[in-house]
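> Predicted model, plus sequence, below.
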Amino acid sequence: MKTIKTQVAIIGAGPSGLLLGQLLHKQGIDNIIIERVTGDYVLGRIRAGILEQGFVDLVREAGVAERMDAEGHVHEGVVISVNGQDHRINLKELTGGDVVVCYGQVEITRDLMEARAAAGLETLYEASEVQPHDVKSDSPYVTFSHAGEEFRLECDYIAGCDGFHGVSRQTIPAEIRTEHERVYPFGWLGLLADTPPCHEELIYAKSERGFALASQRSATRSRYYIQVPLTDKVEDWSDEAFWDELKKRLPPEAAANMVTGPSLEKSIAPLRSFVCEPMQYGNLFLVGDAAHIVPPTGAKGLNLAASDVATLYKILTRVYKQGDKDCTSQYSEIALRRVWHGERFSWWMTNMLHNFGEEIGGNGLDGQTFTRFMESELDYFLNHENGRRVIAEQYVGLPYEDPK
């Protein structure tokens, strides 16, 4: 077995692992990234593209913002439409200047990959049998196979950025972990097309037919979603059927402006809320989807991963710059505080904007009563400035918390 050494071992070369690696590198902290699949496979994942102000600032701090700043679309507002009536949430005005940026997760990942390669930093793709060891000790290590060789990666700390199905969370003993989960009784059917967006800002639409979302990846590429039963299959939906249903759910002006075209990709994503507590076990830290999943309503998934990265990066910088090893014990508490805020916001937005019918599940309410409560929520939060401010402040992202 070949032994290699680094200061921080990062499991997972998605955007959170790459961003953490780049930020640590900027501080002179050695790191090696281990990834199960190929770089092309990572880039092939079709994901979200709404970046909170804090995430945008973090990308700039990492020194990889050139293309984001040139090509990203700044959104100063977002539209919530209820049965064809539009309500614009003026993010910039209601938050005192904060906005969100539309720039695809694939593009962020590509920028980070290129920056890492340019800096000559090590990323080992197609690593198999990855397993952390002795994470409660001062000498943790990771074993894995790569290019026909067995490796032992010795390190000071391990960052588990390997997603919901990764090995990192499972390394924490089951009796130590508490896992909270809410599975929703519907999914999102998504379609990606090389067509111009139907609106300059995102539209979240609630109608009697169900939820819909009009979003964008660029001035020439759009991403649309509609709520569908979990029993539906992608093959049940032709492109024509999707476009027809989407137009019926969006506000009339947006539907009239829509340019349709052949799908580049179509898929159905189930929705769940999930949190693992704690997010730290010894010198192993869970980051992003390894610790938490949110429904995509509210665009918090990638942004919560970024706030985890910010917290861990600041803590590890203090460890190596100031010798303060004790500050690592703050990670889980700080990260989870923001995670739960994001989980609650995503759950709340999902409840308000989707049709549940009688499948409320766990709320202790019949479908009709739950629907009336959500109608009241929408009426208050969309028609009163203080309510719109609550949405705006959480949509652009709550401030990052520094370790004490």
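Yep, that arrived. Numbering: from 1, shown residues only.
> Only C-alpha atoms from now on, for both contacts and neighbour counts.
OK.
> Helices of the stretch 201-350 of the chain, residue ranges please.
Taking DSSP state H, counting those that start in this stretch to define them, one finds helices in the stretch 201-350 of the chain at 239-249, 252-257, 301-322, 331-353.
> As a markdown table, the ones you listed with mean neighbour count would be great.
Listed next are the helices of the stretch 201-350 of the chain as a markdown table, based on neighbours: other C-alpha atoms under 10 Å:
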| stretch | mean neighbour count |
| --- | --- |
| helix 239-249 | 17 |
| helix 252-257 | 14 |
| helix 301-322 | 21 |
| helix 331-353 | 20 |
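> Including distance to Val8, could these go into JSON lines?
Output for these, formatted as JSON lines (distance: least, C-alpha to C-alpha, whole Å):
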{"stretch": "helix 239-249", "distance to Val8": "46"}
{"stretch": "helix 252-257", "distance to Val8": "48"}
{"stretch": "helix 301-322", "distance to Val8": "9"}
{"stretch": "helix 331-353", "distance to Val8": "15"}
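> and Arg88, which of the ones you listed is closest to it?
helix 252-257 (13.6 Å; C-alpha to C-alpha).
> Show me what that closest one packs onto, helices and strands only.
Packing contacts for helix 252-257, counted by 3 or more C-alpha pairs under 8 Å, 6 or more residues apart in numbering; DSSP states H and E, involve helix 239-249.
> Now do the closest residue to Leu353 other than its chain neighbours against Asn355, distance only.
Counting by C-alpha to C-alpha, 6 or more residues apart in numbering, Leu353 lies nearest to Lys206, which is 5.3 Å off, once chain neighbours are set aside. In this view, Lys206 and Asn355 are 8 Å apart by C-alpha to C-alpha, to the nearest Å.
> Check Tyr103 too.
To Asn355, Tyr103 is 29 Å away according to C-alpha to C-alpha.
> what does Gly120 give?
50 Å.
> More neighbours: these two, which one.
Asn355 (23 against 9; other C-alpha atoms under 10 Å).
> Second structure for comparison follows:
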Amino acid sequence: MRTQVAIIGAGPSGLLLGQLLHKAGVDAVIIERQSAEYVLSRIRAGILEQVTADLLDEAGVGERMHQEGLVHGGFDLLWHNQRNRIDLERLTGGKKVICYGQTEVTRDLMEARQAAGLPSYYSASEVAVHDFDSARPSVSFVHEGVRHTLECDFIAGCDGFHGVCRASVPRAAIREFERVYPFGWLGLLSDTPPVHHELIYINSPRGFALCSQRSLTRSRYYVQVPLSEKVENWSDERFWNELRARLDEPARESLVTGPSLEKSIAPLRSFVTEPLRFGRMFLAGDAGHIVPPTGAKGLNLAASDVKYLSAAFIEYYSEHSEAGLDGYSARCLKRIWRGERFSWWFTQLMHEFPEQGEIHARFQEAELEYLLHSEAGQRTIAENYVGLPLDFGS
């Protein structure tokens, strides 16, 4: 088999890249080690910046997002039992975000690829990348008991943190930066109306909490728990009681509880790989970087990676120029580190860090006191939350 771009991974990064390349007439094959059903079963957040929404429109898959997505012009910070609204629209000159679950983004992209009859291999095993430091890279894999070799011009590693692409790079050629946080987010999904029409980020003496949503009838809630916690120790009743204890009175009165559709604990980490290019193999999305979910940057940084990478591939095939490919890693990393910084900062601001002692709590107090009484401070939060422009600082 042969293609122009071999895409490893059928999450939103790989599927979006495949769709953009298809629109531009560039051939791509997607290889995914999990089943399509498993990919769609993964519960992820979904706050989309304008850059991401525009890219989904460009890919021709934005219709349902606009019909069903919830447009948010702000969010609330709950601290000292008081709600403080960060008015994104006013503070950023009209910018907003769209609440639309990552699972739905993946579904839209998957259906578009299937409708176009584009080649995708799900449940592939023994996936391996070969000769990506040469002019003739390839990917080998087993699908339905048959071993395949896919020759290609380029490999796009969109296969996540545990994928084969980054793991195949010689250790001497790569640098990895990581911080693992001493807590996770225990999340519960329920078919109940959201407690509020926008998100509520909560800094409470009992730890962080987040009131989020997927639709007008489906809610997603999180509470900070130690990494040692086990999800089986949390009944629905215990979760709802703990969430109530972290809310203010109006939210407690508005909270509608119900049976969980899904409960899980997500660990938090900051992680960046440098560089993102290794010969003819390029990393994008979670394969190259992970952010804590506090700043809602994970999917959006992945989308900007894909925007840069798709443009570079299209430029290569249409103009025979390698300028975009040569600049891909540096361009992405500049934006990635800004997103990492905001996610790290927001995580530090909103969570309990008992191991850091009373001084950290006092730093938080001083920082929140400033931010919530300063127009400039609130604008800093708002500008980063809606997403800095792609050409910021250039």
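Looks like it came in fine. Keep in mind that what you see is a predicted model, and the values were worked out from it rather than measured.
> TM-score for this pair?
Here the superposed chains carry a TM-score of 0.98, computed using TM-score structural alignment, normalised by the length of structure 2; 393 aligned residues with a C-alpha RMSD of 1.1 Å.
> what about His143 of structure 2, distance to Pro226 of structure 2?
Distance of His143 of structure 2 to Pro226 of structure 2, computed by C-alpha to C-alpha: 40 Å.
> and the two? which has more neighbours close in?
Legend: neighbour count by other C-alpha under 10 Å for His143 of structure 2 and Pro226, higher for His143 (18 against 15).
> Over in structure 1, tell me which residue corresponds to that one.
His143 of structure 2 maps onto His146 of structure 1 when the alignment is built from TM-score structural alignment.
> quick revisit: how many residues are close by the alignment partner in structure 2 of the residue nearest to Leu353 of structure 1?
Counting by TM-score structural alignment, Lys206 of structure 1 lines up with Asn203 in structure 2. For Asn203 of structure 2, the neighbour count with other C-alpha under 10 Å is 23.
> I figured Asn203 of structure 2 hits Leu210, correct?
No: the pair Asn203 of structure 2 / Leu210 is not scored as a contact, 9.1 Å apart, by C-alpha atoms under 8 Å.
> now the strands for the stretch 1-150 of structure 2?
5-8, 28-31, 47-48, 70-72, 75-79, 82-86, 97-99, 120-121, 125-130, 138-143, 146-151 (DSSP state E, counting those that start in this stretch).
> between those, which one is nearest to Pro182 of structure 2?
Nearest to Pro182 of structure 2 among the strands of the stretch 1-150 of structure 2 is strand 75-79; the distance by C-alpha to C-alpha comes to 21.6 Å.
> Output the contacting helices and strands for the closest one.
Counting contacts by 3+ C-alpha pairs under 8 Å, 6+ apart, strand 75-79 of structure 2 packs against strand 82-86, strand 200-204.
> Quick check: which of the ones you listed is buried the most?
Compared across these, strand 200-204 shows the largest average neighbour count, a mean of 23 (mean count of other C-alpha atoms under 10 Å).
> And Arg291 of structure 1, what's its match in structure 2?
Careful, residue 291 of structure 1 is Ala and not Arg. In structure 2, Ala291 of structure 1 lands on Gly288 (TM-score structural alignment).
> Now its match. Nearest residue, chain neighbours left out?
Excluding the flanking residues, the one nearest Gly288 of structure 2 by C-alpha to C-alpha, 6+ apart is Thr273, at 5.1 Å.
> in structure 1, what residues pair with stretch 301-320 of structure 2?
Under the criterion TM-score structural alignment, stretch 301-320 of structure 2 matches residues 304-323.
> ranges for the helices of the stretch 51-200 of structure 1?
All helices of the stretch 51-200 of structure 1, identified by DSSP H, counting those that start in this stretch, fall at 53-61, 66-71, 91-95, 105-118, 167-171.
> Please work out which of the ones you listed is packed deepest.
helix 167-171 (a mean of 21).
> what about that one, how far off from structure 2?
Here the mean offset of helix 167-171 of structure 1 against structure 2 after fitting is 0.8 Å, by mean C-alpha distance after the TM-score superposition for structure 1.
> by contact count, what packs against that helix?
Counting contacts by 3+ C-alpha pairs under 8 Å, 6+ apart, helix 167-171 of structure 1 packs against strand 128-133, strand 284-286.
> Let's have those in TSV, adding distance to Ile360 of structure 1 and mean neighbour count.
Below are these laid out as TSV (distance: least, C-alpha to C-alpha, whole Å; neighbours: other C-alpha atoms under 10 Å):
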stretch	distance to Ile360 of structure 1	mean neighbour count
strand 128-133	39	17
strand 284-286	31	27
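> Now do the contacts for the nearest residue to Gly160 of structure 1 once chain neighbours are set aside.
Nearest-residue entry for Gly160 of structure 1: Leu286, 4.7 Å, with adjacent residues in sequence omitted and distances by C-alpha to C-alpha, 6+ apart. Contacts for Leu286 of structure 1 (C-alpha atoms under 8 Å, 6 or more residues apart in numbering) come out as 159-161, 168-169, 279-280.
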